[in-house]
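Q: please work out how this folds:
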Amino acid sequence: MGPEGIAYVTKPSPTPRERIVAGAADMISRRGLNATSIREMAKHARAPLGSTYHYFPEGKQQLATEAVRYTGAWTSRALRKELAAGPVAGLRAFLALWRKIVVDSDFRAGCPVLAVSIEEPPTEETPAALLAAADVFTEWETLLSTSLREHGAGPEQAEQLATLIVAAVEGTVAMCRAKRSTEPLDRTAEQLQALILATIEK
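A: Purely as a prediction, here's the structure:
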């Protein structure tokens, strides 16, 4: 897989910094955070280690944080675009996005946001990457809950269902990798769509 990662970069000519961040997101999605060094991230992005430290002087933690934010923004853009057609369309796009990643990587890649969330333990001073992951999950939930409310769901119900969607999709991506099958994602898609339709049709 190239330095752009799996579909993370859609611009024809990403900047060197964007290429490094996208490469870090891809590597974290495959190997996790703790098993990945900044040297390996730079190599994966085909970037000199010196330029990587130039862009990320604080090292691995800074690069991991940027990778999480980058993934969050990239996913949110796709989600926001599809949610214009309603929550079911948004759900399908969200699922299709992660389905493509696990399939295109031959089940080697998952979600770097989830990987960081699992591997970064909260401490007295919560790591920046973990804070960024929390922000990303919140943004995805907010986008979904806003769409659900706009289509007739009550505020509390919309928030609960949005959290369920994000949690289910993230967990299902991990299951797909373990089972080397998209069946968990396909099953989850059916149930989540049914829940959305039952919620907005009331």
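
Q: make it CA atoms for all contacts and neighbour counts henceforth
A: OK.

Q: buried ones in the helix or strand where residue 187 lies?
A: Following DSSP states H and E, one finds residue 187 within helix 183-200. Residues 184-185, 188-189, 192-193, 196, 199-200 are the ones in helix 183-200 that count as buried (16 or more other C-alpha atoms under 10 Å).

Q: okay if I get these as TSV plus distance to residue 119?
A: Listed next are the buried residues of helix 183-200 as TSV, based on distance: C-alpha to C-alpha, whole Å:
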residue	distance to residue 119
184	23
185	23
188	25
189	27
192	27
193	30
196	31
199	34
200	36
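
Q: just the closest of those residues to residue 156, please.
A: Nearest to residue 156 among the buried residues of helix 183-200: residue 199, at 11.6 Å, using C-alpha to C-alpha.

Q: before we move on, the earlier item: of the buried residues of helix 183-200, just say which sits nearest to residue 114.
A: Distance to residue 114, by C-alpha to C-alpha, is smallest for residue 185 among the buried residues of helix 183-200, at 15.9 Å.

Q: structure for this one too, so we can compare:
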Amino acid sequence: MYVKSEPEIYEVAVLAVGGAILASEIAFNEPAFGAIRPPGHHASPDSSWGFCYFNNIAIAVKKLLVEGRIKKAVIVDFDLHFGDGTANAFAGVEEVKYHHMKGADIAGIEQFLKENEYDIVAVSAGFDRHKDDWGGILETEDYREIGRIIKEYAEEKCEGRRFAVLEGGYNHSVLGKNVRAFVEGME
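A: The predicted structure is shown next:
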């Protein structure tokens, strides 16, 4: 679907991108979380699907790079679904490294953050891996631990600069507490 052909969707999708950009700018002073929808990690530069119209995290990171505010970034994606749009947006771009968590491999996030150099940590925060959501894998406390790991490495390697934007998470009875646990860990 061509996004501009649906004015209501286009307007909301543009606002979501703006929220991600704002979160990335706030990250230079304090950790930030963009509770935005629609999500974005399935949107590629030339296509969109999966309710993702624009790649919020990719646009925010690209803007920081183009403006010269950062030279390198890492993107951690812990959504249940692979962020094909994010991977496509930065394919062959040495300045940006993308990591999609597999299964319940929280240690893989830590290893990724440990072995790379970066000026900011951007997070595609999907909560659909939760045991009461589609994935049926993670506990709420696992999200707090992911947030803690991101905080630790951001403080150690990039002056604390970190931000996240909401991707998946479809069971509204647990989404709020999962987001809260992650944000508390990342603070």
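
Q: overlay them and tell me the TM-score.
A: The TM-score (TM-score structural alignment, normalised by the length of structure 2) is 0.40; 112 aligned residues with a C-alpha RMSD of 4.6 Å.

Q: and residue 146 of structure 2, what is it in contact with?
A: For residue 146 of structure 2, the set of contacting residues under the criterion of C-alpha atoms under 8 Å, 6 or more residues apart in numbering consists of 106, 109, 182, 185-186.

Q: cool, and residue 176 of structure 2?
A: Applying C-alpha under 8 Å, 6+ apart, one finds that residue 176 of structure 2 lies in contact with no residue.

Q: now name the helix or strand holding it.
A: Using DSSP H and E, residue 176 of structure 2 falls within helix 172-186.

Q: give me the buried positions along that helix.
A: Residues of helix 172-186 of structure 2 classed as buried by neighbour count (16+ other C-alpha under 10 Å): 174-175, 178-179, 181-183, 185-186.

Q: so which elements touch whatever helix or strand residue 101 of structure 1 lives in?
A: When secondary structure is defined by DSSP H and E, residue 101 of structure 1 falls within helix 87-104. For helix 87-104 of structure 1, the contact count by 3 or more C-alpha pairs under 8 Å, 6 or more residues apart in numbering; DSSP states H and E identifies helix 60-83, helix 128-150, helix 155-179, helix 183-200 as packing neighbours.

Q: quick revisit: would you list the buried residues of helix 172-186 of structure 2 in CSV and tack on distance to residue 122 of structure 2?
A: What follows is the buried residues of helix 172-186 of structure 2, written out as CSV (distance: C-alpha to C-alpha, whole Å):
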residue, distance to residue 122 of structure 2
174, 23
175, 20
178, 18
179, 16
181, 17
182, 14
183, 13
185, 15
186, 12
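
Q: so residue 125 of structure 2 versus residue 9 of structure 2, what's the distance?
A: When distances are taken as C-alpha to C-alpha, to the nearest Å, residue 125 of structure 2 and residue 9 of structure 2 turn out to be 21 Å apart.

Q: give me the more crowded residue out of these two.
A: The residue with the greater number of neighbours, taking residue 125 of structure 2 and residue 9 and applying other C-alpha atoms under 10 Å, is residue 125; the counts read 29 against 15.

Q: so which strand or helix has the nearest residue to residue 87 of structure 2 once chain neighbours are set aside?
A: Once flanking residues are discounted, residue 87 of structure 2 sits nearest to residue 98: 6.6 Å by C-alpha to C-alpha, 6 or more residues apart in numbering. With secondary structure defined by DSSP H and E, residue 98 of structure 2 is part of strand 96-100.

Q: show me what that strand is packed up against.
A: Using 3+ C-alpha pairs under 8 Å, 6+ apart as the contact definition, the elements that strand 96-100 of structure 2 packs against are strand 73-77.

Q: ok and the strand it packs on relative to strand 96-100, angle-wise?
A: When axes from the mean of the first three to the mean of the last three C-alpha atoms, to 10 degrees is applied, the directions of strand 73-77 of structure 2 and strand 96-100 differ by 10 degrees.

Q: next SSE downstream of strand 73-77 of structure 2?
A: Next in sequence after strand 73-77 of structure 2, counting helices and strands by DSSP H and E, comes helix 84-89.

Q: which elements pack onto that next one?
A: The contact analysis (3+ C-alpha pairs under 8 Å, 6+ apart) places helix 84-89 of structure 2 against helix 56-66.

Q: buried set for the helix it packs on?
A: Applying a neighbour-count criterion of 16+ other C-alpha under 10 Å, the buried positions in helix 56-66 of structure 2 are 56-65.

Q: count of neighbours near residue 145 of structure 2?
A: Residue 145 of structure 2 has 17 neighbouring residues, counting by other C-alpha under 10 Å.
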